[in-house]
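[1] Next comes the sequence, and after it the predicted model I'd like to discuss.
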Amino acid sequence: MTKSLASRVNTLSPSTTLAITAKAKEMKESGIDVIGLGAGEPDYNTPANIIEAAYTSMKEGKTKYTPAGGLPALKDAIIQKLQKDQGLDYSRKEIMIGIGAKHVLYTLFQVILNPDDEVIIPSPYWVSYPEQVKLAGGVPVHIEGTAAALFKVTAQQIRDAVTSKTKAVIINSPGNPTGMIYSKEELQQIADACQDKDIWIISDEIYEKLVYDGAKHVSVAQLSDDAKKRTLLINGVSKSHSMTGWRIGYIAGDAEVVNAMTDLASHSTSNPTTTSQYATIEAYNGPQDAVETMRKAFESRLEQVYPQLSAIPGFNVIKPQGAFYLLPDVSEAVKNTGFANVDDFAAALLTTANVAVIPGSGFGSPDTIRLSYATSIELLEEAIRRIHAFVEANWKE
């Protein structure tokens, strides 16, 4: 009996985020005072009304299988949300609910990609995009969003990257790890390019509710009939309602794609967790006060810690417009503290200063580190103080 693994998994890169988080957790459990800034989840608990709705559903016996693509009542709640927030009209057959937005994306790539199909991925990017494309037999094609362009790519870059094998481009706005937001005008140009080249737009909008300083979230699907037809909109309640562990995400888009995804899910997951679906119905249909409370808290933290982080020698920081991450370019600090690269710098920061950050190499941005401000302001300020002291103690000029 052969014991070799399937070739598809041999192409995978381990998650940098999870590796750093695991190391920080191990240090904490051994009694070390580690401050973790790697978290990709809000530090708020799920709102009480959502928890109560889940509990009520269980007491009422709503604990059995649901349709593979999700409860009709939850699809209706999502349809109403998309109409209210974006003015978009979808039917139930155009909605599929999965086990978090990550699972939805994975399933999407499985049903739209054939071997060697290409997906254009702007960098910096969320770590799982290229890995999921590879698992579906596809080829990630990276185009760079430079710091000068606020980490965003242009329509012309997309046009230049398209080949006969291109199937889709991913747009993540607000973005992880950058926190940057594409304007309506930028999205219109991208939509026009995708129409000309006849490719899908995969629009990851999971951070849509977390926008700051008067910034506006626009879905590319809002821009025209053609943009809506070719947009596969991905969203969920993990970030907006602090429901990361409940694992509910969804896609809104082309009915044929959604049907194929639902068929695939029926053979892989059966259905999203029933209790979590009832909780999500309440998340969308119930009061939204907690969403705004959390958004304001993140905005306040950003306003406080951005100047402090910018004051660290060798740190060049662009102020984000959304999400809850900062992505400073630390190449100057790395050079002047004698480390070979950002990964080594981040490792030393963890073991010496007891601060966990994520090296940008995992996001296709090797000169940066990602810090999450989804933690208390007291811990954030202490972490930045430690980072500042670490850099100054190791500065060699």
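    That came through, no problem.
[2] drop to CA atoms for contacts and neighbour counts, all remaining ones
    Noted.
[3] buried ones in the helix or strand containing Val258?
    Element membership for Val258 (DSSP states H and E) is helix 255-268. Residues Ala255, Val257, Val258, Asn259, Ala260, Met261, Thr262, Leu264, Ala265 are the ones in helix 255-268 that count as buried (16 or more other C-alpha atoms under 10 Å).
[4] Same question for stretch 337-347.
    Neighbour-count burial for stretch 337-347, counted by 16+ other C-alpha under 10 Å, picks out Thr337, Phe339, Asn341, Val342, Asp343, Phe345, Ala346, Ala347.
[5] what's the distance between the closest residue to the second one other than its chain neighbours and Gly38?
    Beyond its immediate neighbours in the sequence, the residue positioned closest to Phe339 (C-alpha to C-alpha, 6 or more residues apart in numbering) is Phe345, lying 5.8 Å away. Using C-alpha to C-alpha, to the nearest Å, Phe345 is found at 15 Å from Gly38.
[6] coming back round to it: mind putting the buried residues of stretch 337-347 in TSV, distance to Val211 included?
    Converted to TSV, the buried residues of stretch 337-347 look like this (distance: C-alpha to C-alpha, whole Å):
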residue	distance to Val211
Thr337	34
Phe339	35
Asn341	32
Val342	28
Asp343	29
Phe345	30
Ala346	28
Ala347	31
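[7] structure B:
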Amino acid sequence: MNLAKRVKTLSPSSTLAITAKAKELKQQGHDVIGLGAGEPDFNTPQYILDAATEAMNEGKTKYTPSGGVPELKKAIAKKFAEDNQLHYTADQIVVTTGAKHALYTLFQVLLDEGEEVIVPTPYWVSYPEQVKLAGGTPIFVTAREENQFKLTPQELEAAITKKTKAVVINSPSNPTGMMYSKEELQALGEVCLKHDVLIVSDEIYEKLIYTGDEHVSIAQLSNALYQQTVIINGVSKSHAMTGWRIGYAAGPKEIIKAMTNLASHSTSNPTSVAQYAALAAYEQGGELSEMKKVFAERLELLYDLLLDIPGVTCIKPKGAFYLFPNVKEAATKCGFSSVDDFVAALLEEEKVAVVPGSGFGSNDNIRLSYATSTEALQEAAKRIKDFVIKHQA
């Protein structure tokens, strides 16, 4: 049977692939350390679990409005007002089956065949694939490592054409952990306003910042940018709720209405019980302060350990829970023709699973998640160093 053309061009998720390979090796009895996971290694807090149980016992297990239950929309609006000084009404918010589905739905309602979305490199693996699924064309612009993997206004403007519909900004970033400053966002925003380019602001890691820097949403900076931006967020990272699949988008009413209409014909609605769990996350508590403290400690540990490995350099991230070191020199000195080959051999020989940067559009780097135990991070760094020294000998 011939499959649709739109799925034949898709690349599988490199992060999910490496995680699956690590699990397979573990099931075979190997002592595998997986640093590929894009989710907190903390369980969902008990008060959220209790709220889900209560919702089930109260019979809140039926269909909900396609765009989310009103109570959750109200809580999301309150979160925006308190955390970001942004004011959204219920018809400017749509609750989705995870932030990933918010992005997917947005591109579906936004793009016509051949229209372009600027995607800075390195990028989260699903951005370009979702653009392609919507019939659009991802336009990759390299955010240079010497600029902390951040796009400049000049680079953005040079990539804009008559077909440009949107640009994706992810801060803090997956995979690099970098953040844009207020001034940097303002400069990018002015370019978008000049050329009438929609800003897709992925802020899923906004609560995971370890440097004392304040998260800034580009929509905060002016009324014009507020009207030109769709914010993507959710509870997955901030509240250790990845499996609950609750995300949301906020932005112009016409876009949100179209997303809600599309959802009514795809998912019907986000899972009812998960919505009430997310409601408790926002109403009864905040982000996981202990989790954030532990992640900050792990960042310091793993960053120092990586710098002790020959041929490895790394920009210190400010947020998320990833490090994105450049290992090109190490891979070359070890005799590998590519970082992908280096990563494959590392998993085969030392049973350490990391994600090759090629999956993020950056061939010289690897992504390591520190959402795992301190002991595992120390052992993984030791194995990587031993691997490099062995192959360079």
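    Ah, there it is. Fair warning: this is a prediction, and the values are worked out from it, not measured in the lab.
[8] care to give me the TM-score?
    Overall, the chain-to-chain superposition scores 0.99 on the TM-score scale (TM-score structural alignment, normalised by the length of the second structure); 393 aligned residues with a C-alpha RMSD of 0.6 Å.
[9] Which helix or which strand is home to the residue nearest the centre of the second structure?
    The C-alpha lying nearest the average C-alpha coordinate of the second structure belongs to Asn174 (C-alpha atoms, centre = their mean; 4.7 Å). Taking DSSP H and E as the definition, Asn174 of the second structure sits outside all helices and strands.
[10] Just give me the match in the first structure for it.
    Matched across to the first structure, Asn174 of the second structure falls on Asn176, judged by TM-score structural alignment.
[11] that's a helix at Ile384 of the second structure, yeah?
    Yes - per DSSP: H, G, I helix; E, B strand; the rest coil, Ile384 of the second structure lies within a helix segment.
[12] rewinding a little: thinking the residue nearest to Phe339 of the first structure is in contact with Asn336, fair?
    No - when contacts are counted by C-alpha atoms under 8 Å, Phe345 of the first structure is not listed as touching Asn336 (10.9 Å).
[13] Okay, strands next: where are they in the stretch 201-350 of the first structure?
    Ranges of strands in the stretch 201-350 of the first structure, per DSSP state E, counting those that start in this stretch, are 231-236, 249-252, 325-326.
[14] Can you add mean neighbour count and distance to Glu299 of the first structure and give these back as JSON lines?
    Supplementary listing: the strands of the stretch 201-350 of the first structure in JSON lines, determined by neighbours: other C-alpha atoms under 10 Å; distance: least, C-alpha to C-alpha, whole Å:
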{"stretch": "strand 231-236", "mean neighbour count": "26", "distance to Glu299 of the first structure": "21"}
{"stretch": "strand 249-252", "mean neighbour count": "27", "distance to Glu299 of the first structure": "24"}
{"stretch": "strand 325-326", "mean neighbour count": "26", "distance to Glu299 of the first structure": "11"}
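[15] Can I get these in CSV including distance to Asp43 of the first structure?
    Below are these laid out as CSV (distance: least, C-alpha to C-alpha, whole Å):
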stretch, distance to Asp43 of the first structure
strand 231-236, 17
strand 249-252, 19
strand 325-326, 13
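[16] which one of those strands lies closest to Trp200 of the first structure?
    Closest of these to Trp200 of the first structure is strand 231-236, at 6.1 Å (criterion: C-alpha to C-alpha).
[17] which helices and strands sit right next to that closest one?
    Here strand 231-236 of the first structure is seen to pack against helix 100-112, strand 200-204, strand 249-252 when contacts are counted using 3 or more C-alpha pairs under 8 Å, 6 or more residues apart in numbering; DSSP states H and E.
[18] That strand corresponds to what range in the second structure?
    Under the criterion TM-score structural alignment, strand 231-236 of the first structure matches residues 229-234.
[19] again with stretch 29-49 of the first structure
    Residue span in the second structure matched to stretch 29-49 of the first structure, by TM-score structural alignment: 27-47.
[20] And the helix or strand encompassing Ile76 of the second structure, what's buried?
    Ile76 of the second structure belongs to helix 70-79 when elements are defined using DSSP H and E. Buried residues in helix 70-79 of the second structure, defined by neighbour count with 16+ other C-alpha under 10 Å: Leu72, Lys73, Lys74, Ala75, Ile76, Ala77, Lys78, Lys79.
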